[in-house]
Structures are given as structure tokens and as C-alpha cells.
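Student: below are the sequence and a predicted model; questions follow.
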Amino acid sequence: MTTLQTIHDVPVFLCDAEGEPFGSERDALDVIGNAGYQGAQWVVIPAGRLDEAFFRLHTRVAGEIIQKFVNYRMGVAVVGDISRHTEGSSALRDFVRECNRGQQTWFLADMQELRERLGG
């Protein structure tokens, strides 16, 4: 189940917290297609929906998924606590920090943080 919500005039496609994990380019393309069809500019993926391989950068899963969002000019926010992953990986911490400096990929603690970012 997914929903479309407008936050500060920005259409946001919210992926349900329950469901199959996102773990491949195909998963990214599916959600990008659905979100784009509904007119979304951003996709919110609950951190718990990401496959464990996403958080191990050497697998390249994170890069492949994020690159699809970049290619299709769709913003993506991973929302939820990923501290257990970042505590064990300086490379992942750096990746998250760099993403959060940009305007297209964010790792956020909660929906309130997303509202603040989209509000400018």
C-alpha cells in the first residue's frame, strides 16, 4: 500500500512500512514508475523496507538504487533509524552525510524532518 501526500506543495509518494524489501534496481524502477504516474516529485522509503545489502556499500545496491532515482529526477528520502548500520561503517556514514548535503537524496529520522526540509 502506498499513498500520495502533499507536503508544502510537493507531491510525495509514501511507501508503506510493510512489504517486500527494496533490494534491486528493478524495485527502484517499480516505485519510480508508480510515483511518477501519480505525479509525485519525491518518494519516501521507510528504512525498514531496505534490504540489508543496501547498507553494505560494497554490494553496490545503494548506489544502483539511488542512481535510478537520480536518472529519473525523482527525490528519495529514506526515513527511519539507520544508526545500527552507520555505527558500524564509516563509509556508510560518509555516504549518508554527502546525500543529506544534496537536494535529491536524504536519510532522515522521521517524517517531521522531511516536512522541515521540504518546507525550505
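Tutor: That came in fine, so what should we check first?
Student: contacts, neighbours, all on C-alpha from now
Tutor: Will do.
Student: work out for me the element the residue of the chain most remote from its centre sits within.
Tutor: Most distant residue from the mean C-alpha position of the chain: residue 88, 20.2 Å away (C-alpha atoms, centre = their mean). Following DSSP states H and E, one finds residue 88 outside all helices and strands.
Student: against that first model, consider the following:
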Amino acid sequence: MPDVVQDRAGVGVLVCDPDGPPVATTQDALDLVGAAFLGAEVVAVPASRLDEEFFSLGTRFAGEVMQKFVNYRLRLVVIGDISRHLAASSALRALVHESNRGDHVWFLPDLEALDARLRATA
């Protein structure tokens, strides 16, 4: 399935294909931003598409990617199990906790959790 814009809980969401190209550079993130301009307010990216550097905060890649989405007023949602990364990094656990308290970047287990979160913020 290609990346596709779906209406989820009344919000346009670019749901990214788990088998799509990896997000390994800031240009890859900008490509998703561009794809979102087809009617999405939220971009849901499977964790499996994010380069390992995203989860290693010392690389600053996660911050660069998240900032691109904030700059373009899009919400970024990382979908999937990131427990392996969380177990390895207290800094990442703190980032995920704080991000999930806000409105711009969320880390959620699945699309159903995204639907519930979107309904709760409507």
C-alpha cells in the first residue's frame, strides 16, 4: 500500500506504508511534509521506517525531523513498538513522555490509538 491520506476521526492523516522508503535524512522528512500537503494535518510514520539514528538522541536526527514538522504546522506521529529503544535510553523515554503530553509529536502503538487520541483532542 502506498502512503495515503485518510480521514481518521475527522482529521486528514497521511498514513505511511510500513514498507515505504526509510526516513534516514532530513530530506526524507521533508518529502513526507510535501506529501502531507495533499490534505493531511497529521503524518503517521511507522517506527520501522525511521532510521536507527532517530532513536539515538545524540545524533540530533530526531530533533531535526520533529522540528521540520513543527515548522510546517504538521503533527508527527510515530506508530509502532519502540520498546527496544526506550529500554536503551532514559533520554528517549523522557522525550517520548514529554512529546505525548503535547500536541505536535506523539509516539503511539497503533492507528487505533491515534484515532482515540484525535477524538480526544477534537
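Tutor: Looks like it arrived, so ask away. No experiment lies behind these values; they were computed from the predicted model shown.
Student: counterpart of the residue farthest from the centre of structure 1 in structure 2?
Tutor: Using TM-score structural alignment, the equivalent of residue 88 of structure 1 in structure 2 is residue 88.
Student: from residue 22 of structure 2, how far out is its match?
Tutor: Residue 88 of structure 2 is 22 Å from residue 22 of structure 2, where distance means C-alpha to C-alpha, to the nearest Å.
Student: so who does the nearest residue to residue 119 of structure 2 once chain neighbours are set aside touch?
Tutor: Of all residues not flanking residue 119 of structure 2 in the chain, residue 9 sits nearest, at 5.7 Å (C-alpha to C-alpha, 6 or more residues apart in numbering). By C-alpha atoms under 8 Å, 6 or more residues apart in numbering, the contact set of residue 9 of structure 2 is 115-116, 118-119.
Student: one more: residue 17 of structure 1?
Tutor: 45-46, 48-49.
Student: against residue 49 of structure 1, how distant is it?
Tutor: For residue 17 of structure 1 relative to residue 49 of structure 1 (C-alpha to C-alpha), the value is 6 Å.
Student: what's the answer for residue 42 of structure 1, then?
Tutor: On the measure of C-alpha to C-alpha, residue 42 of structure 1 and residue 49 of structure 1 end up 16 Å apart.
Student: these two: which is more packed in?
Tutor: Neighbour tally, residue 42 of structure 1 and residue 49, criterion other C-alpha atoms under 10 Å: the higher count belongs to residue 42, 26 against 19.
Student: doesn't residue 75 make contact with that one?
Tutor: Yes. Contact between residue 42 of structure 1 and residue 75 holds when scored by C-alpha atoms under 8 Å: they sit 4.3 Å apart.
Student: residues near residue 44 of structure 2, how many?
Tutor: Residue 44 of structure 2 has 26 nearby residues by other C-alpha under 10 Å.
Student: you'd agree it is in a strand?
Tutor: Yes. When DSSP: H, G, I helix; E, B strand; the rest coil is applied, residue 44 of structure 2 is found to be in a strand.
Student: quick one: residues contacting it.
Tutor: By C-alpha under 8 Å, 6+ apart, the neighbours of residue 44 of structure 2 are 13-16, 76-79.
Student: and which of these is nearest residue 66 of structure 2?
Tutor: residue 76 (7.1 Å; C-alpha to C-alpha).
Student: could you list every residue that touches that closest one?
Tutor: Neighbours of residue 76 of structure 2 in contact, by C-alpha under 8 Å, 6+ apart: 42-45, 66, 69, 104-106.
Student: hmm, 6 Å instead?
Tutor: 42-43, 105 (C-alpha atoms under 6 Å, 6 or more residues apart in numbering).
Student: spell out the secondary structure type for it.
Tutor: strand.
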